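In: Mind folding the following:
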Amino acid sequence: MESRVTALPKLFIGIDIHKRSWKIHCSTDLFAGKSFTMPPEPEKLREYVQKHFPDHEVSTAYEAGCCGYAAHRSFVNFGWRSLVVNPADIQRKGKERYTKTDRIDAQLISRELKDGRLESIIVPDIEREELRSLFRRRNELVKDFRRVKSVIKMQLLYYGVKVPPEFDNDHWSHDFRHWVDSQKFVFGTARECMASKMRNFRFIDKELRDVSSQLRAYCRKHF
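Out: Purely as a prediction, here's the structure:
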């Protein structure tokens, strides 16, 4: 009876992803593998795999971080199994806990992937990811808004300008803004300093209102 191969050989790719380059470690179910550096381009990794590991079942993994999910989506489109993992979930043994290089990280990811000890975080779809970006932008603006208000009040305190009781609260009415604009100083340099801070305040205020309006409009339409 003629025997047939029913299972494809498996390739496990651990990737340490950075902006300018990727450190790759490839291993299979038969050998420990090799490490190399390549440009941060998924298509080039695909070409390497097709050349050196044809007809392999490919699994990849890399740590979640500043490079996002673009590489993951490319790998999935190639038909590969792809995991984006929490860095804290990668088990380190002995000296591995104290020695950290890109090559070692790629090797550890490949090893943990091969041993079946890695689980992917939840990767959002593109729509939700981009919506999160707008939420994060609003949160950034809220922090900037609070900070610039604090900076202006501290500058007034430094100059010895007492804020009237009716304005001494977190809500900055238009009357309070006009009151700040109308303050007189001995020299024009102080006036220009306050004017610059108020321009910054008004810019952040407008950005916060605009982004909040865009968020509300999008969520009403799609959710």
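
In: going forward, measure contacts and count neighbours with C-alpha atoms only.
Out: Fine.

In: Who are the packing partners of the biggest helix by length in the chain?
Out: The residue-count maximum for a helix in the chain (DSSP state H) belongs to helix 188-222. Judged by 3 or more CA pairs under 8 Å, 6 or more residues apart in numbering; DSSP states H and E, helix 188-222 is in contact with helix 126-158, helix 174-181.

In: Can you give the distance from the longest one to the centre of its chain?
Out: Its chain's C-alpha centre lies 17 Å from the corresponding centre of helix 126-158 when counted by CA atoms, centre = their mean, to the nearest Å.

In: cool, and the shortest one?
Out: Using CA atoms, centre = their mean, we find the averaged C-alpha position of helix 174-181 to lie 38 Å away from the chain's own average C-alpha position.

In: The nearest residue to G33 once chain neighbours are set aside and I13: what is the separation?
Out: For G33, ignoring the flanking residues on the chain, the nearest one in space by CA to CA, 6 or more residues apart in numbering is S27 at 3.9 Å. Look at S27 and I13: by CA to CA, to the nearest Å, they are 7 Å apart.

In: Residues that sit against both of these two, list them.
Out: Taking CA atoms under 8 Å, 6 or more residues apart in numbering as the contact rule, S27 and I13 both touch S110.

In: Return the distance of I15 relative to R117.
Out: 16 Å.

In: I'd like the helices and strands packed on helix 188-222 laid out as JSON lines, including mean neighbour count and distance to W22.
Out: Output for the helices and strands packed on helix 188-222, formatted as JSON lines (neighbours: other CA atoms under 10 Å; distance: least, CA to CA, whole Å):
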{"stretch": "helix 126-158", "mean neighbour count": "14", "distance to W22": "23"}
{"stretch": "helix 174-181", "mean neighbour count": "13", "distance to W22": "51"}
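
In: Another sequence for comparison is provided below:
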Amino acid sequence: MKSILSVGMDVHKNSFSLCAYDGYTGEIVSESTFASDVKLVIKFIEALKSRYENDVEIKCGYEAGCLGYSLYKLLTARGVDCVILAPTTMQVSAKNKMVKNDRMDALNIAKNLASGSYKTVYIPDEEDVEIKEYIRMIHDFKKELKRVKQEICAFVLRHG
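Out: Alright, predicted model coming up:
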């Protein structure tokens, strides 16, 4: 029988905290904190696979936040099953609300992955990203146009 491990990742700009949790036994299999590098996440996952002699299914996840979709895209490109969890849909224990640290957050994410008590964030495809960038560009141009109009009005006003 294949084991199913949930790897919760509390991710920040400078560091990642990972917690591998066996939802069947309720056991924390492995924990680690390291620099924010996707290669180290892959190394952590490979170490788990070798411990179980590849007879394991691993699902990773992290809360939507500062990294956006970049970590998700890097992991899925390397064949890792990964999801981005919507923080408002996750169950949070009272203990986790009182004791707030990266290790506990990673464990909470792993437990939510194991129990399925979360909703995933929509991952935009390339077309969605292009449309978003186009809308941002239009917004920036409108802002710039307004600024230039104000400068011209101020110039005309100063010179009568």
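
In: Need the TM-score between these chains.
Out: With the length set by TM-score structural alignment, normalised by the length of structure 2, the two chains reach a TM-score of 0.78; 153 aligned residues with a CA RMSD of 2.7 Å.

In: follow-up on the earlier one: of the helices and strands packed on helix 188-222 of structure 1, which is nearest E47 of structure 1?
Out: helix 126-158 (25.4 Å; CA to CA).

In: and the angle from that closest one to helix 188-222?
Out: Put simply, helix 126-158 of structure 1 runs at 150 degrees to helix 188-222, going by axes from the mean of the first three to the mean of the last three CA atoms, to 10 degrees.

In: Which neighbouring elements make contact with helix 126-158 of structure 1?
Out: By 3+ CA pairs under 8 Å, 6+ apart, helix 126-158 of structure 1 packs against helix 188-222.

In: related to what we said a few turns ago, what residue in structure 2 is paired with the residue nearest to G33 of structure 1?
Out: If you follow S27 of structure 1 across to structure 2 using TM-score structural alignment, you land on Y21.

In: so that match touches S3, yeah?
Out: No - using CA atoms under 8 Å, Y21 of structure 2 makes no contact with S3, being 10.6 Å away.

In: For these two, work out which one has more neighbours and name it.
Out: Using other CA atoms under 10 Å as the criterion, Y21 of structure 2 and S3 rank with Y21 on top: 27 against 14.

In: For I4 of structure 2, what is the enclosing helix or strand?
Out: Take DSSP states H and E as the rule and I4 of structure 2 turns out to sit in strand 3-11.

In: Show me what whichever helix or strand comes after that strand is packed up against.
Out: Next along the chain after strand 3-11 of structure 2, taking DSSP H and E as the criterion, comes strand 15-22. In terms of contacts (3+ CA pairs under 8 Å, 6+ apart), strand 15-22 of structure 2 is packed against strand 3-11, strand 27-35, helix 102-115.

In: what's the most buried one of these?
Out: Of these, the one with the most neighbours on average (mean count of other CA atoms under 10 Å) is strand 3-11, at a mean of 25.

In: where in structure 1 is the aligned partner of that strand, by residue range?
Out: With TM-score structural alignment as the criterion, strand 3-11 of structure 2 aligns to 9-17.

In: repeat for stretch 58-74 of structure 2
Out: Residues 58-74 of structure 1 are where stretch 58-74 of structure 2 lands when matched by TM-score structural alignment.

In: Just give the nearest non-adjacent residue to D105 of structure 2, would you?
Out: D10 (6.0 Å).

In: which residues does the one you found contact?
Out: 16-18, 62-63, 102-103, 105-106, 109.

In: Those residues: which two are farthest apart?
Out: E63 and R103, at 13.7 Å, using CA to CA across these.

In: one step back: out of the helices and strands packed on strand 15-22 of structure 2, nearest to I58 of structure 2?
Out: strand 3-11 (4.9 Å).

In: mean shift between that closest one and structure 1?
Out: Following superposition, strand 3-11 of structure 2 is found to deviate from structure 1 by 1.0 Å on average (mean CA distance after the TM-score superposition for structure 1).

In: repeat for stretch 131-140 of structure 2
Out: Aligned to structure 1 and superposed, stretch 131-140 of structure 2 gives a mean residue distance of 3.1 Å (mean CA distance after the TM-score superposition for structure 1).

In: Please tell me how far the alignment partner in structure 1 of K43 of structure 2 sits from M38 of structure 1.
Out: Per TM-score structural alignment, the equivalent position to K43 of structure 2 in structure 1 is E47. Distance, E47 of structure 1 to M38 of structure 1, by CA to CA: 12 Å.

In: again with P87 of structure 1
Out: Counting by CA to CA - P87 of structure 1 and M38 of structure 1 are separated by 21 Å.

In: follow-up on the earlier one: for the match of K43 of structure 2, which three-state class applies?
Out: helix (DSSP: H, G, I helix; E, B strand; the rest coil).

In: Number of residues surrounding it?
Out: 11.

In: C19 of structure 2 too?
Out: With other CA under 10 Å as criterion, C19 of structure 2 counts 29.
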